[in-house]
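**Student:** Quick one, what's the 3D model for this:
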Amino acid sequence: MQILQVSAEYFPLLKTGGLADVAGALPQALQPLGCEVRPLLPGFAAMLDGLAEPVEVGRCLTPWSQPLRLLRGWLREPAGASSASAGIQAYVVESAELYLRPGGPYETPDKQPHADNQRRFAALCWVAARLAEGFDPSWRPDLVHGHDWHAGLVPAYLAAAGSRVPCLFTVHNLAYQGLFPRADYEGLGLPAHWFRPEGLEFYGQLSFMKAGLYYADRLSTVSPSYAREIQSPEFGCGLDGLLRHRQTVLSGILNGIDERVWNPLHDPHLPVNYGSDSLELRAGNKAALQAELGLEVRPELPLFTVVSRLTEQKGLPLVLAGCEALVRQGAQLLVLGGGDQALEAAFAAKAAQHPGRVAVRLGYDEALSHRIFGGGDVTLVPSRFEPCGLTQLYGLAYGCLPLVRRVGGLADTVTDADLVTLDEGQASGVVFDRMEQGDFDHAVRRMLALYRRPADWRQLQQTGMRQPLHWGDAAARYQALYRVMLNSTTLAGGR
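**Tutor:** A predicted model of the protein is given here:
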């Protein structure tokens, strides 16, 4: 099978969140299963820099007369990956006007959305449809797989072209929908009458996410629980009715982690490597991490950590409100992340108030995140909603026990520690239910009680580290879904 994968991010070239990790790992995981996956990426500077041996496939104009150049080359692999893992060809849409500018992939330096994001990602989607129809004479996909709202117009462009190439659309986070004013629909090259509730219109706006949900042949999310949750008003972000209508073609496939990148036995970012049978070696990582971040170097203090975008979605107000009690009970808190300026300031204030006990590093630091999972004791993920969550998976793999809310992929991956699950050897973390401060604080106390029971603590670490977290099962499910799609003659939406 030849699969064209469309995404705005790709690890290790460009990452703002878990989307990049999935987009970077899935092509490699599918390769042994007979799937040749070629990513299609927007021409951000990091993507162009990471494309080796680029050749020009062709030039074209978008429906709004924007000149584009399509490049094909080989993608740079993650640091430490074996030579056997190399060999992913990819396409990059080159347009300095669209993609080469200050700021991040979606925002200006002052954190405002780029004013032309609708055209920047419509161009990516439009090129995907062109590739499906043979724009590269040397390679033509059997199927297109688009990720999140940035790829939402791919199935719409395929439908508008009358393409018979099927499209899978994967939702990583329904809350980010790619919404734009009605006027931005003009010139995108899609039929005018498609701007309606049975199409791309969402309460008077253009919705890239809705386009993907409506026109794709099949839909998937990144965990089974999230696939169920988004069909409810609570989690559906206004799209639950459409998702219930399309529930027969909606699947939930749990993400894995890339063991080439996330493996404490071989991780080059750790001062000391270790495995599930040598957990005593983690003490060296913890001491080094405490020293690096200005925390008291005391092994007996449990180190709670946050590695996250700093947003309301992640439940971080619970962590802020619980910080005083956590410190009072003899624990430390380490936060790595960026995002909401009010949350950034609040966490920085906590660090200033509790030197040696609370540390904050604002921004994104891939290497430091590895050291945190390799040296921290607890990873906090008390999310309001969580499509899959990779943080808790990294915590499980590194023996940094997850404390999570029972929602989405968190519910699918962490088994709460109680007398039964401890006795049966199934417990892997602490789970709480309600988005209430009392529930979170009680979960913290439960985690502290476990920390004071070294044998139980080690058992939980080993249970998490030994469970299958790799991409093998997920890749097999994607391959099976691709086969179903290729064997089906039913096309969705306007096709």
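
**Student:** alpha carbons only for contacts and neighbour counts from here, please
**Tutor:** Noted.

**Student:** buried set for the longest strand anywhere in the chain?
**Tutor:** Longest strand in the chain by number of residues (criterion: DSSP state E): strand 51-61. Judged by neighbour count (16 or more other C-alpha atoms under 10 Å), strand 51-61 contains these buried residues: 51, 54, 57.

**Student:** Kindly reformat the residues you listed as CSV containing distance to Leu213.
**Tutor:** Formatted as CSV, the buried residues of strand 51-61 follow (distance: C-alpha to C-alpha, whole Å):
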residue, distance to Leu213
Leu51, 31
Pro54, 33
Val57, 30
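
**Student:** I'd like to know which of those is nearest to Leu380.
**Tutor:** Ranked by distance to Leu380 (C-alpha to C-alpha), the buried residues of strand 51-61 are led by Leu51 at 35.6 Å.

**Student:** so how many other residues sit close to the closest residue to the closest one other than its chain neighbours?
**Tutor:** Counting by C-alpha to C-alpha, 6 or more residues apart in numbering, Leu75 is the residue found nearest to Leu51 once chain neighbours are left out, at 5.1 Å. Applying the criterion other C-alpha atoms under 10 Å, we find 26 residues in the vicinity of Leu75.

**Student:** wait, Leu75 sits on Pro54?
**Tutor:** No. Using C-alpha atoms under 8 Å, Leu75 is not in contact with Pro54; the gap is 9.7 Å.

**Student:** now the other sequence, so there's something to compare against:
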Amino acid sequence: MTTSVLSVASEVFPLIKTGGLADVAGALPSSLAAHDFAVRTLMPGYPDVMRQVGDAPVACRFADLFGGPARVLAANVGGLDLLVLDAPHLYDRTGGPYVTSAGHDHGDNWARFAALSKVGAEIGQGAISGFAPAIVHAHDWQAALTPVYLAVSGRARPKTVLTIHNLAFQGNFPYQIFPGLGLPPAAWSIEGVEYYGDVGYLKGGLHAADMVTTVSPTYAEEILTPTGGMGLDGLLRGRGEGLVGIVNGIDTAVWNPKTDPDIPHHYSPRSPKSRSRNKRALETEFGLPHEDGPIVAVVSRLTWQKGLDLVADACDSLVERGVRMVVVGSGEPMIEGRFQAAHVRHADRIGVRIGYDEALSHRVQAGADAILVPSRFEPCGLTQLYGLRYGCIPVVAKVGGLADTVIDANYAAVTAGVATGIIFSPPSQEGLMDAVDRMLRLFADPAGWRQLQLSAMNADVSWRASAGHYAQLFRDLIGDQRP
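**Tutor:** As a prediction, the model looks like this:
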């Protein structure tokens, strides 16, 4: 017997992506299908999404959704069973899903994502004929009001799960928006959406959801502390066993060096020597000289959280050590500027591409020798998982999901043949450079480096195990005793 699940997410790969949330929302449904869960995903109808959906049939309509009419379209894109919220007054915007072309938050984001949550709750309670989900799975603050709307409805409701992908983004808005949410007055309370005098979308969802998950076991522990909890640690500690950490996986069909259409030369753990041809191609693409020394990569949002200021400030030291570097990403202007200045100083040693480029990120993972992920905090991180899959050795800070997914190349792990990367602590300039020096010593031993790459490529980074954990959590919630 198949159990229906409604997933509610603000971005879904391959339709639209700004970060790892999209990859998770796009990959988890197919993995859950193997456990007899049929997932339909509700997402906003941004312009790029509407172009891909085309003339899809209408599943339901709303006469007035936060200031205008809306409809939900039922579509299938790339094997994903989608419900697309077509509300032009909310989503037909230039810029990105959350920001304008000038980089500022859309002024009505509170309404745009309250609408997503409200529709998620309505669908959860039967707004679409013939679809009655047993579970509603909401992702991050943009969908966090879904369990709130369900909880205050006074009607029978499905079980709810809220996944925190990054606690730093909480969806807090001024009290003045509360009357526009359509919630009862009782929702303005410490057990509701009130949060230090503001409206807290994530905070409200954390109270209302039947279960709360986050994207790695270590991050689940970190957010229980005052340092990692970002003001919500008390609430999260109060959830007790109602909070669990399930590490993310990746879509190993999309991220597969044996078949990846975005890389020039295919390879596998059984034919790793072919990988070197991708390195030559990467050197050409970034205007770097063809050398035997290592190329380290950054593929990331260029932010303080990701620790990329540490890498930007280390560029001269990296070049002095004989390292070449490629950087792909965008983010804080100051960090972007530091990398661009480093490229000017070392044009033949450091290549920089400011902006998001999915295909290029695949080529970087296939051609670079190591990838730097020095995050100050990291709920899970997917970049290091892509690196493992492609034999691009992760050099990561010992935080969150980075610590859960990489096995440090210490003496015991190297001797046992199980090391998959390099872990350092704390995430500081000194810690980063010590880790790079360790990487260089390992790279200087070709046989040992090949073994490290093979161990990395053979690591299970799929959703197989993690989807099983989600499936068991869902079964426990609805009282399904099947194994």
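
**Student:** ok, the buried residues of strand 51-61 of the first structure vs Ala183 of the first structure, which is closest?
**Tutor:** Val57 (32.2 Å).

**Student:** For that closest one, give its distance to Leu131 of the first structure.
**Tutor:** 10 Å (C-alpha to C-alpha, to the nearest Å).

**Student:** returning to what we had before: show me what contacts the residue nearest to Leu51 of the first structure?
**Tutor:** 50-52, 87-90 (C-alpha atoms under 8 Å, 6 or more residues apart in numbering).

**Student:** what about the counterpart of His354 of the first structure in the second structure, neighbour count?
**Tutor:** Here His354 of the first structure is matched to His346 in the second structure, going by TM-score structural alignment. His346 of the second structure: 16 surrounding residues under other C-alpha under 10 Å.

**Student:** what do you get for Val99 of the second structure?
**Tutor:** 15.

**Student:** So for the residue opposite it in the first structure once aligned, what's the nearest residue that isn't a sequence neighbour?
**Tutor:** Aligning on TM-score structural alignment places Val99 of the second structure opposite Glu107 in the first structure. Once flanking residues are discounted, Glu107 of the first structure sits nearest to Pro113: 4.3 Å by C-alpha to C-alpha, 6+ apart.

**Student:** Check Leu343 of the first structure too.
**Tutor:** The nearest residue in space to Leu343 of the first structure (C-alpha to C-alpha, 6+ apart) is Leu310, at 6.4 Å.

**Student:** aligned partner of that neighbour in the second structure?
**Tutor:** Per TM-score structural alignment, Leu310 of the first structure is aligned with Leu302.

**Student:** Settle this for me: that match is touching Ser330, isn't it.
**Tutor:** Yes. The pair Leu302 of the second structure / Ser330 is scored as a contact, 5.3 Å apart, by C-alpha under 8 Å.

**Student:** And these two? Which one has more around it.
**Tutor:** With neighbours defined as other C-alpha under 10 Å, Leu302 of the second structure and Ser330 compare such that Leu302 has more, 26 against 17.

**Student:** residues contacting the more buried one?
**Tutor:** With C-alpha under 8 Å, 6+ apart, Leu302 of the second structure has these contacts: 308-309, 329-332, 335-336.

**Student:** Just give me which of those are shared by the first structure.
**Tutor:** For the contacts of Leu302 of the second structure, the contacts that are reproduced in the first structure, applying both residues aligned by TM-score structural alignment, their matches' C-alpha atoms under 8 Å, are 308, 329-332, 335-336.

**Student:** among these, which are in helices?
**Tutor:** Using DSSP state H, 308, 335-336 are the members of those that sit in helices.

**Student:** What distance do you get for the match of Val99 of the second structure to Ser251 of the first structure?
**Tutor:** Going from Glu107 of the first structure to Ser251 of the first structure by C-alpha to C-alpha gives 31 Å.

**Student:** Using a markdown table, please lay out the contacts of Leu75 of the first structure together with distance to Leu33 of the first structure.
**Tutor:** Shown next, in a markdown table, are the contacts of Leu75 of the first structure (distance: C-alpha to C-alpha, whole Å):
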| residue | distance to Leu33 of the first structure |
| --- | --- |
| Gly50 | 25 |
| Leu51 | 24 |
| Ala52 | 25 |
| Gly87 | 15 |
| Ile88 | 14 |
| Gln89 | 17 |
| Ala90 | 18 |
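
**Student:** biggest separation within those, which pair?
**Tutor:** Gly50 and Gly87 (13.2 Å).

**Student:** out of the two, which sits in the more crowded spot?
**Tutor:** Counted by other C-alpha under 10 Å, Gly50 of the first structure and Gly87 do not tie: Gly50 has more neighbours, with 17 against 13.

**Student:** how much space between the counterpart of that one in the second structure and Lys306 of the second structure?
**Tutor:** For Gly50 of the first structure, the aligned residue in the second structure is Gln52 (criterion: TM-score structural alignment). Distance, Gln52 of the second structure to Lys306 of the second structure, using C-alpha to C-alpha: 32 Å.

**Student:** try Asp36 of the second structure
**Tutor:** The gap separating Asp36 of the second structure from Lys306 of the second structure is 36 Å, by C-alpha to C-alpha.
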